[in-house]
Structure formats: structure tokens, C-alpha cells
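>>> Can you look at this prediction? I've put the sequence above it.
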Amino acid sequence: FLDKAAYISTRDIDDQKKGIYTPWRLCPVTQVEEVKCILRLLPIWLCTIIYSVVFTQMASLFVEQGAAMKVIVLNFRIPPASMSSFDILSVALFIFLYRRILDPLVSRLRKKNSRGLTELQRIGIGLIIAILAMVSAGIVECYRLKYANKDCIHCEGSSSLSIFWQVPQYAFIGASEVFMYVGQLEFFNAQTPDGLKSFGSALCMTSISLGNYVSSLLVTMVMKISTEDHMPGWIPGNLNKGHLDRFYFLLAGLTTIDLVVYIACARWYKCIKLEGRGDENDDERGSFNKV
């Protein structure tokens, strides 16, 4: 359909003879192909938004959950927001493990390919780890509620469960960042034409920003539905009277569905061979067929 934009009709020939050029009627083939490249990226891009929703929880609900846990350790008060340092440590650790161990190992196991995991495969692994992060957060919340004081007023530090039980969910988020965000950025930059390089980076940033909006929308919808019949809802001001664990498991379910859709899109997608970068993308074609 888009090829019609570059089709030269009789009217276009007459206009050219008269010295009339209308870019809205006739486009260069290069522009048409660039638009095709961008449109083919959109299904993959849409599948990354749900991951950004999961990532957003680290700076919002994870902090609220941590504040309702035991934050006094050896007479020191651990600020709930400071637990994100384990995310940073996890990113540093998994970058080292990926570059030094996993990537060389995958390269040796492959017979015809000297490269490690492709960008599409890394994005898929990032989604899988994000699911584990939400499941871990949900399990921790179940135990937090088990040891919580239901009648607390402010809910801060109302559970006897230590805040350090949150470390696994922060570590999973950090590990998923290594695979998702790095793979996503490399993929979009590699698959956008040279004239649209900034657009590839913009897709990554847009995915993160939309994830924040979708997260807010999801919380609003969940609270509206779960507060019917005068119920406190899943995420009330006092978390001990809610079910934050159900929200985490909901996110795990949504991410699982997103993973299935992503795998279908990744198997359908065939990477383009841009001039000067064809060799780098040869083995990307049908990469999920090898998984």
C-alpha cells in the first residue's frame, strides 16, 4: 500500500513537464522504505511498554511496601527508597556476568554463529525476569501481610518482616534492565535507517514514559474496581488492609501475556540489512526460531 506513494502516474509526469513538484503526491522510494522500517518496529515497541510498567513499580509501590515492613536493622533505620541501591548493584553484577560468562558461552554453543544472544532474545529474557520480579514481590507481600498489624494507623513499620526480603525483587528488576533496556536500545538503533537514528532512541524513551502513564491508569482502574461495595481495595492508604500482592500477581500475568505476544512478533519480524551493517544483522533473522 505504501508503495503507491512512490508510484509515478500520468498526472505526475505532466506536472514534471510543467516544472511542478508536489511532495505530498509523489515521495522518493527512500522515504517510503524508511516509513516501512518504522512501522515494522511498532509491534516490538508496543510489547516493551508493559515492561516499563513493571519497572515503574520500583520507584512507587516497592517503596510503599518497604515502608510497611521492619525498617530498623541493628539500631539503624533503613530508608525504603534506599533499597533501589540493590537494583544498581544487580545491574553492575549482571552486566559483568553477561559480558564475561553468558555471552561467550552462548557464542561457543552456537555452531554457525560467533555472536552471543541477539537483541530480540535479550528483550525476551528481560520480560521473563520481569515476571519473576513481580512474582517475588507478590510472595514477599503475602508474608508481609501475614506478620503485619492489621489495626495500625499509619502502617509504617507495622510488619515484623524485614525490609531486606525485598532484595530479590530489586535484584530481578536490575537483571531485567540489563537484558531489556540495553537490548531494546541496540535493536531500535540497528533497525532504523541512518537518517532516523534519533527516532530509534526516541522509541526507547517513549516506551519508558508511556509505561509510567499506563501504570497510573492501571492503578486507577484496579482501585476503582476493587473498592466497589465499600471495600478498601487492593492498594489502600493502609496496605495492611489491602491486597498489594494481588496487584503484583496481576502485573505478572499481564507481563506473561505480553511475553507470548512478543515472541509471536519476534518470530514474525525479519531484520533489515542496512548498508554497512548487513553482516551484523544476518543472524538476527528468525532468531526466536532457535530458542
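In hand now; what should we look at? Residues are numbered from 1 along each chain as shown.
>>> Every contact and neighbour count from this point should use C-alpha atoms.
Noted.
>>> do you know how far residue 241 is from residue 208?
In this view, residue 241 and residue 208 are 31 Å apart by Cα to Cα, to the nearest Å.
>>> I meant to write residue 215 there.
11 Å.
>>> Now the spatially most central residue of the chain: closest residue in space, sequence neighbours ignored.
Residue closest to the average C-alpha location in the chain (Cα atoms, centre = their mean): residue 51, at 2.8 Å. Of all residues not flanking residue 51 in the chain, residue 127 sits nearest, at 6.5 Å (Cα to Cα, 6 or more residues apart in numbering).
>>> if I pick that neighbour, what's in contact with it?
51, 176, 180, 255, 256, 259 (Cα atoms under 8 Å, 6 or more residues apart in numbering).
>>> tell me which residues in the helix or strand in which it is found are buried?
Per DSSP states H and E: residue 127 is located in helix 119-146. Buried residues in helix 119-146, counting neighbours by 16 or more other Cα atoms under 10 Å, are found at 119-138, 140-142, 144-145.
>>> structure B:
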Amino acid sequence: MERTIFPGFDIPPASVQSINGIAIILFSPVYNCICVPIARVITGKPSGITMLQRIGTGIFISIFTIVIAAIVEIKRLKTAKEYGLVDDPNATVPMSIWWLVPQYFLFGVSEVFTMVGLQEFFYDQVPNELRSMGLALYLSIVGVGSFLSGFLISLIQNLSGKDGHESWFCDNINKAHLDYFYWLLAGLSVMEFTLFLYFAQYYPYNHKGTITQA
């Protein structure tokens, strides 16, 4: 994609990830100073919303993040086809890298809800004597998620690349179908969100923790 910010400077591809961190830094005070007081007035809860509601909100936002990523990838593939760049994996598709900003920013916003909510949940809802174990369980989510992600990618790589077909993750990204992968993730996220809502409604909070939940 076109990575020129101003003449003579192209943004490094890897630095796009920094948008995620910037979003977290910018939205965290917005959440604490604006969202929580408003939610506190509406719900009457000291924390504004419960921990599980915070986690659920993050999951909900992440679904839209993946959908946006799929739409942008469809746009990129269409642009590559229009300019005859499908067979040239090294060609620069005439499409600005700024198209990627919304999905990375929204992902950062979703993390403010989800990851912070999970930290609160695992620290607050375990017995006082096991709080260090609760934080360990929280960190294990990242490891398990990375393992499942790697497994899913390997499985799709093998299945979609059978019988001489181009894999969804083939080396030529203009022939790949990351959009299919994003739609699959969006579908799995909807299933996850549905299950989360079902089980969350039956969860009894442990009110002995340090974070008060009404």
C-alpha cells in the first residue's frame, strides 16, 4: 500500500501496530473520566458497568474491528485487480495505508475494555490467597490464544492450499484471501460473544474483592 506520509518519508509497515498502542493511551483516560461517570449515573454502580459488561463490550467492538478489516482487504484486492497488479506481489497497490487506521484504532479501544476488564476480573474474583494465581491465569489467556491462532492458521493453510489452489495465506498477498480469514474470525467472534452473554448472565460475583461491583 502507499505508505508515504509526506515527501521523502514512508511509514515503516511494522509501525502501523503503534496505532493500537496510541488508541489505548488516548482512550483509557476518556473511558475513566467520561464513560465511567456517565455509566455510573445511568446504572448506579460505583464502577459504572460490571467487569463482565466491560469485557463483553470489548468483544463486541472487536467484532466490528474484524469486519472493517475484511472490508478494507476486499477494497485492497479490488484495487490490485483494477490496476493489473495481481501477479506482482512486490507492486505497491495505489491505496493509502491510512485505510488501516480505523481497524487498528478500534482494536486498541476494544483492548481498553477487554484486557483491562480481564485483569480486574481475574484479580478480583479469585480468593484473596490466590490473587497471584489469578493474574497468572489472565496471562495464560494470551498464550492459549496465540496457540489457537497458530493452529487455526496452519489448518486453513493446509485446507485452502489443497489440489493446487492458492492458499488464503499464499506468498503473493494479491492472490491471497485474507478477507476470507477475517470473515471467518468475525463469525467465530459472534459465536464467542453469544456464548459469553449466555454464561455471563449466570455468573455470581464475589463481592469480597477490592473492586466493588453492584
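Thanks, I have it. Since this is a predicted model, take the numbers as computed values, not measurements.
>>> Residue 55 of the second structure contacts residue 118, doesn't it?
Yes: at 6.6 Å, residue 55 of the second structure counts as touching residue 118 under the criterion of Cα atoms under 8 Å.
>>> State the distance from the equivalent of residue 53 of the second structure over in the first structure to residue 266 of the first structure.
Alignment note (TM-score structural alignment): residue 53 of the second structure maps to residue 121 of the first structure. Distance of residue 121 of the first structure to residue 266 of the first structure, computed by Cα to Cα: 9 Å.
>>> Likewise for residue 137 of the first structure?
28 Å.
>>> Over to residue 227 of the first structure?
Distance, residue 227 of the first structure to residue 266 of the first structure, by Cα to Cα: 38 Å.
>>> Between the two, which has more neighbouring residues?
The neighbour comparison of residue 227 of the first structure against residue 266 (other Cα atoms under 10 Å) goes to residue 266, with 22 against 14.
>>> In the second structure, what residue corresponds to the more buried one?
Using TM-score structural alignment, residue 266 of the first structure sits opposite residue 200 in the second structure.
>>> Same check on residue 132 of the first structure?
For residue 132 of the first structure, the aligned residue in the second structure is residue 64 (criterion: TM-score structural alignment).
>>> Run through the helices of the first structure in chain order.
10-17, 29-47, 49-56, 61-67, 85-97, 103-109, 119-146, 167-191, 197-226, 244-268, 278-281 (DSSP state H).
>>> between these, which gets nearest to residue 159 of the first structure?
If you check each of the helices of the first structure against residue 159 of the first structure by Cα to Cα, helix 119-146 wins as the nearest, at 6.1 Å.
>>> list the contacts for the residue nearest to residue 160 of the second structure when sequence neighbours are not counted?
Using Cα to Cα, 6+ apart and skipping the chain neighbours, the partner closest in space to residue 160 of the second structure is residue 167 (4.9 Å). Contact analysis of residue 167 of the second structure by Cα under 8 Å, 6+ apart lists 156, 157, 158, 159, 160, 161, 176, 177.
>>> which residue sits closest to residue 145 of the first structure, ignoring its sequence neighbours?
Residue 145 of the first structure sits nearest to residue 240 (Cα to Cα, 6+ apart), 6.1 Å away.
>>> looking at the alignment, what does that neighbour pair up with in the second structure?
Aligned partner of residue 240 of the first structure by TM-score structural alignment: residue 174.
>>> right, and that match touches residue 79 too?
No: with contact defined as Cα under 8 Å, residue 174 of the second structure does not reach residue 79; the gap is 9.7 Å.
>>> More neighbours: which of those two?
residue 174 (24 against 17).
>>> what residues are up against the equivalent of residue 228 of the first structure over in the second structure?
Under the alignment (TM-score structural alignment), residue 228 of the first structure maps onto residue 162 of the second structure. Contacts for residue 162 of the second structure (Cα under 8 Å, 6+ apart) come out as none.
>>> how much space between residue 162 of the second structure and residue 171 of the second structure?
Using Cα to Cα, one gets 15 Å for the distance from residue 162 of the second structure to residue 171 of the second structure.
>>> what do you get for residue 161 of the second structure?
12 Å.
>>> Next, count neighbours for the nearest residue to residue 181 of the second structure once chain neighbours are set aside.
Closest residue to residue 181 of the second structure apart from its sequence neighbours, by Cα to Cα, 6+ apart: residue 168 at 7.3 Å. Neighbour count of residue 168 of the second structure, defined by other Cα under 10 Å: 22.
>>> I'd like the distance between residue 168 of the second structure and residue 176 of the second structure.
5 Å.
>>> try residue 131 of the second structure
Applying Cα to Cα to residue 131 of the second structure and residue 176 of the second structure gives a distance of 45 Å.
>>> ditto for residue 46 of the second structure
For residue 46 of the second structure, the distance to residue 176 of the second structure - Cα to Cα - is 48 Å.
>>> Next: residue 121 of the second structure.
39 Å.
>>> got it, and residue 142 of the second structure?
According to Cα to Cα, residue 142 of the second structure stands 27 Å off from residue 176 of the second structure.
>>> The two: which has the busier surroundings?
residue 176 (17 against 12).
>>> wait, isn't that one in contact with residue 165?
No: using Cα under 8 Å, residue 176 of the second structure makes no contact with residue 165, being 10.4 Å away.
>>> hang on, the earlier thing: give me the common contacts of residue 215 and residue 208 of the first structure.
residue 53.
>>> Just give me the neighbour total for the residue mapped onto residue 256 of the first structure from the second structure.
Counting by TM-score structural alignment, residue 256 of the first structure lines up with residue 190 in the second structure. Neighbourhood size, residue 190 of the second structure [other Cα under 10 Å]: 16.
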